[in-house]
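>>> A structural model of the following input is requested.
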Amino acid sequence: MTRSPEEFTVNLLPAKLINGGIAGMVGVTCVFPIDLAKTRLQNQRSGQQLYRNMMDCLIKTVKSEGYFGMYRGAAVNLTLVTPEKAIKLAANDFFRHQLSKDGGKLTVFKEMLAGCCAGMCQVIVTTPMEMLKIQLQDAGSRSAEGHASVRFSSVNISCLMIRGLSMCFLRLLLLLRDMPFSVVYFPLFAHLHQLGQHSSGDPSVPFYWSFMSGCMAGCVAAVAVSPCDVVKTRLQSLKKGANEETYNGVVDCVRKILKKEGPGAFLKGASCRALVIAPLFGIAQVVYFVGVGEFLLGYSPYNIYSA
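Here you go, the predicted model:
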């Protein structure tokens, strides 16, 4: 049985950060191949489609790059997702706590505001690693298409991380995706999760309900912000080949995609993204609310509920 989010307090912030980090690591390990397929499908241009769908992408990836090709960039992603989930999940709880200090029930607007603030906190920390993850995932695809092999030395990785940091401040690409995602996801999850409570006197929730709530909320939020994710991925991808489209910012990217590929292009990889985000957040929420961090820090049940 998992605890209700409302039972957490600011005193347990270190435990929340541990819970979020472990939750992210477990979740991303399970769904990383789908995330890789999503990135490669989003980067396909009209007339240059190497992959027909998610399964075709995974099969071709295994044939051309081997089994571990499906985990290209996984080390970076694990490094990225640990602070990302730790900050996002813990920050949401923190801001919800701050916004409900008067003892009143959180309004939907305050829940959305808490999610927005959580998304901002996460983006500031994780943007450089996100940039590197996208480029590593795309590298194998470019090699399979006949482009020159992409090699990442320690110097190149440092340069890419600096470039990613610059993009955080110049283009705010992840804010374009992660803030709307958090605004949709966290309030929806909170309301779905609350439906699983046994009673007002017993706010505990079965673990499977936490998983289902995380999956459902993650799926809805992922599809809702898929157009933002497509634009972000296009702008973050590797240098284009001679016949491939280049973009000069968000507005130019949106305009060219609409003109040359149509509105449907903004939903490229949406199903893959939903398949990634749904179980990722379902697993993450279960691990987060089970209380691994509290156990590791030596909290007893009495300390947890009286904190």
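>>> going forward, measure contacts and count neighbours with C-alpha atoms only.
Will do.
>>> does D102 count as helix, strand or coil?
Here D102 is coil, with the state taken from DSSP: H, G, I helix; E, B strand; the rest coil.
>>> what's the helix or strand hosting T82 packed up against?
For T82, the element it lies in under DSSP states H and E is helix 74-99. The contact analysis (3 or more C-alpha pairs under 8 Å, 6 or more residues apart in numbering; DSSP states H and E) places helix 74-99 against helix 13-42, helix 108-144.
>>> got the angle between the first one and helix 108-144?
Think helix 13-42. Interaxial angle, helix 13-42 versus helix 108-144 (axes from the mean of the first three to the mean of the last three C-alpha atoms, to 10 degrees): 50 degrees.
>>> Here is the second sequence; please produce its structure so I can put it next to the first one:
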Amino acid sequence: MLRLCLCSNSSDSLPAKLINGGVAGMVGVTCVFPIDLAKTRLQNQRSGQQVYRNMMDCLVKTVRSEGYFGMYRGAAVNLTLVTPEKAIKLAANDFFRHRLGQDGSKLTVFKEMLAGCGAGMCQVIITTPMEMLKIQLQDAGRLAAQQRKVTVLPAMKLGAGNAMLSCSYSGGPAPMLRMSAIQITQELLRTRGVQGLYTGLGATLMRDIPFSVVYFPLFAHLNRMGQPSERENAPFYWSFLSGCMAGCTAAVAVNPCDVIKTRLQSLKKSSSEESYSGVVDCISQIMKKEGPGAFLKGASCRALIIAPLFGIVQVVYFLGVGEFVLGQSPFNLYSS
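Model (predicted):
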């Protein structure tokens, strides 16, 4: 999900940063979660078993079969855990940047990448269980839709097509087992222990570390290009666009890792879907059965998720929500 940018012109107050990060994360999750749900379902589709043609088709069928709030299945998990996730990432990135810049010299690109790497490694403490639970809730509708599709086809061959087909995506909630995040957590802890919540940890690290390594330096340099001088900050709109561009670039670059992570963290599968023993097995089976194009599934959705999220980050920092709550002087992007 959202990776909050830290740059030299942000507020020096860590509590304010944490509030800004939490607010930005919650607002961002609420705005783009339906696209994230579509991304998860598209990435979990196997060749020859497609229920959804594209993002819009997925969203339309979700609304028809599960209702409007079906697009927000799993959002509660993200809204609950997004604040501690951002707190860890922000604090870690600040810590590493401070340590790497203790000699008083300007941070090099390599040091910025190291700081981002450290932040990405730390955030998976929260990110992995958060995404693990979210994916189970998000993918339940796809499995139910796939099961209906499997049931409809034989029925059509027997002459009952019209009656059965009318049940598919034509309204009414989907007949699926609805489990809450708490129930899923309890089941995982009972059957697999704490490590069950960290299924896909390696794939999450594979995704989040490169993302942070690409995003943080790229944003800093794009944003610096819009500064009128070294003593002036870039205009707000430039920081907004820089965040969008850097976020989209990093998101698409690590999309193959996101596909692998999603597949490994999807515990419920249909009878025709294969299981994976680990990252290497997942890559091997996807290449063999679906081809390299499968690693780009959901890439456009992911880009559409990240861009507005970083736009929201810039808006929250510009408004100084955290500073306002704490009674501090609001941070102004236009100030020198």
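>>> average distance between the helix holding T82 of structure 1 and structure 2?
With mean C-alpha distance after the TM-score superposition for structure 1, helix 74-99 of structure 1 departs from structure 2 by a mean of 2.3 Å once superposed.
>>> Using neighbour counts, pick out the buried residues of that helix.
Going by neighbour count (16 or more other C-alpha atoms under 10 Å), the buried part of helix 74-99 of structure 1 is 74, 76-97, 99.
>>> OK, contacts around the alignment partner in structure 2 of P263 of structure 1?
Under the alignment (TM-score structural alignment), P263 of structure 1 maps onto P292 of structure 2. By C-alpha atoms under 8 Å, 6 or more residues apart in numbering, the residues touching P292 of structure 2 are I286.
>>> Distance to L267 of structure 1 and mean neighbour count for the helices and strands packed on helix 74-99 of structure 1 - can I get that in a markdown table?
Listed next are the helices and strands packed on helix 74-99 of structure 1 as a markdown table, based on distance: least, C-alpha to C-alpha, whole Å; neighbours: other C-alpha atoms under 10 Å:
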| stretch | distance to L267 of structure 1 | mean neighbour count |
| --- | --- | --- |
| helix 13-42 | 8 | 23 |
| helix 108-144 | 18 | 22 |
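>>> okay if I get those helices as CSV plus distance to F295 of structure 1?
Shown next, in CSV, are the helices and strands packed on helix 74-99 of structure 1 (distance: least, C-alpha to C-alpha, whole Å):
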stretch, distance to F295 of structure 1
helix 13-42, 8
helix 108-144, 25
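>>> Tell me which of those helices lies nearest to L296 of structure 1.
helix 13-42 (8.1 Å; C-alpha to C-alpha).
>>> List the residues that contact the nearest residue to K85 of structure 1 once chain neighbours are set aside.
Leaving aside its sequence neighbours, K85 of structure 1 sits nearest to G20 (C-alpha to C-alpha, 6 or more residues apart in numbering; 5.0 Å). By C-alpha under 8 Å, 6+ apart, G20 of structure 1 lies in contact with T82, P83, K85, A86, I87, K88, L89, A90, A284, V287, Y288.
>>> The helices and strands packed on helix 74-99 of structure 1: which one's closest to R171 of structure 1?
helix 108-144 (11.2 Å).
>>> next one: that closest one to chain centre, how far?
With C-alpha atoms, centre = their mean, to the nearest Å as the basis, helix 108-144 of structure 1 stands 6 Å off its chain's centre.
>>> So which elements touch that helix?
The elements that helix 108-144 of structure 1 packs onto, with contact taken as 3+ C-alpha pairs under 8 Å, 6+ apart, are helix 13-42, helix 54-65, helix 74-99, helix 154-170, helix 173-194, helix 226-236.
>>> ok, and for the helix or strand just after the fifth one, which residues are buried?
Sequence-wise, the next helix or strand downstream of helix 173-194 of structure 1 (DSSP H and E) is helix 207-224. The neighbour-count check on helix 207-224 of structure 1 (16+ other C-alpha under 10 Å) flags 207, 209-224 as buried.
>>> Fine by me, we can end here.
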